[in-house]
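J.: Sequence and predicted structure are below.
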Amino acid sequence: MEVILKEDVNNLGHRGDVVKVAAGYGRNYLLPQNLAMEANAANKAVIEQMKNSAVRKSAKEKTEAESLVAQLDAASLNFTRKTGENDHLFGSVTSSDIAQQLEEKGFTIDRRKIHLDEPLKSLGEFLVPVRLHREVTAHLKVVIAAEEA
């Protein structure tokens, strides 16, 4: 099945691309989520207009992301957690926790843009990558301290 992507989809393609996908993936995920539309003759005529629009939208998003990078690089998030032996945390600090604290500071960033290989489970300072745009990544400083007994 051929579809035209309306949005960037990880490991598949970018907005405006015509890609071939499995019929079930297209029918059950891409089309209902409004991430793609079927690539038929009528829709193929719309591709060029979508690509031009996508280029403008991507350029605008990139400039917004670049301005946000400076603010995020200067920001620092502090978490206090209970610890056990060897300074291991009871629980962890996840991308959801980071997104929630960013929102409290006035930044609206989707937790899926915060790239943690695994949740943070020890004390210390960490640089967490935040992918704001496919070409722009900020590095957020996260400090985890022990909770006072």
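T.: Yep, it's here.
J.: make it CA atoms for all contacts and neighbour counts henceforth
T.: Noted.
J.: hey, where'd the strands end up in the protein?
T.: 2-5, 18-20, 36-38, 76-81, 88-93, 120-122, 124-133, 136-146 (DSSP state E).
J.: Can you tell me which of the ones you listed is nearest to Asp110?
T.: In terms of CA to CA, the element of those nearest to Asp110 is strand 124-133, at 9.2 Å.
J.: Check which helices and strands the longest helix belonging to the chain sits against.
T.: Longest helix of the chain, by residue count under DSSP state H: helix 41-74. Identification of packing neighbours for helix 41-74 by 3 or more CA pairs under 8 Å, 6 or more residues apart in numbering; DSSP states H and E yields strand 124-133, strand 136-146.
J.: try this one next to it:
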Amino acid sequence: MKVILLSELRGKGGEGDIVDVAQGYAENYLFPQRIAIAATKGNIKQLEERRHNIAKREEQRIADAEATKAALEGKSVTVEAKVGEEGQLFGSVTTAMIADAVKDQLGIEIDRKRIERTANIKTAGVHKVNVNLYREITATLEVTVGDAEWFAAQAAAAEAEVAEAAEEAAEEVEVEVEEIVVEEAAE
């Protein structure tokens, strides 16, 4: 059955597109939700008259999606979750939790349904998630997951690593100074 989409339908098309769908899907979901109308001759004629307005709205949606992508791309948010032994979470991080973290920390409101995870987030650490903003416009976001203890342990480990690197550098400088002193004494 051919229908005219009144709004974006993921995987099918955007507003004003004429697409083929199953009749039951159209009658039981698309029509009652006002996502589409039947592609009759009269409706197609009305669509042709509205093409200019649809194109303007489409440009605005794309511009908004690009602006949101620029604001999200490469950013990082932190999600608090209870961490058990060996970095395993008690439960998993949901898309709603990520959407709330983005809203609270970055001030950008995104629909949780637009957040795409390749797998469930069940471990503490840094995870990358994609946010499908509009059609092919997608932003990548880093989500850091953990609780206060886990973050403190990570900070302590990083601090110890920096201290160890500084100590090694100091030892190297000390060895080089001793070699220079020995060379100067030999001359």
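T.: Looks like it arrived, so ask away. Everything numeric here is computed off the predicted structure, so don't read it as measured data.
J.: picking that back up, now the longest helix of the first structure: buried residues?
T.: Neighbour-count burial for helix 41-74 of the first structure, counted by 16 or more other CA atoms under 10 Å, picks out 44, 47, 50-51, 54, 61-62, 65-66, 68-69, 72-73.
J.: Stretch 12-32 of the first structure too?
T.: Going by 16+ other CA under 10 Å, stretch 12-32 of the first structure has these buried residues: His14, Arg15, Gly16, Asp17, Val18, Gly26, Arg27, Leu30, Leu31.
J.: Just give the closest residue to the spatially most central residue of the first structure, not the sequence neighbours.
T.: Nearest to the geometric centre of the first structure sits Lys113, at 2.0 Å (CA atoms, centre = their mean). Closest residue in space to Lys113 of the first structure, ignoring its immediate chain neighbours: Arg131 at 5.2 Å, by CA to CA, 6 or more residues apart in numbering.
J.: Please apply the same query to Ser96 of the first structure.
T.: Arg111 (5.6 Å).
J.: What of Leu132 of the first structure?
T.: Nearest residue to Leu132 of the first structure, sequence neighbours excluded (CA to CA, 6+ apart): Ala65, at 5.7 Å.
J.: can you check Leu89 of the second structure too?
T.: For Leu89 of the second structure, the closest residue by CA to CA, 6+ apart turns out to be Val83, at 4.5 Å.
J.: Alignment lookup: that neighbour to the first structure.
T.: Aligned counterpart of Val83 of the second structure in the first structure: Thr83 (TM-score structural alignment).
J.: Tell me how many other residues crowd its match.
T.: Per other CA atoms under 10 Å, the neighbour tally for Thr83 of the first structure reads 19.
J.: give the contact list for it.
T.: If you count contacts by CA atoms under 8 Å, 6 or more residues apart in numbering, Thr83 of the first structure has them with Leu89, Phe90, Ala146, Glu147.
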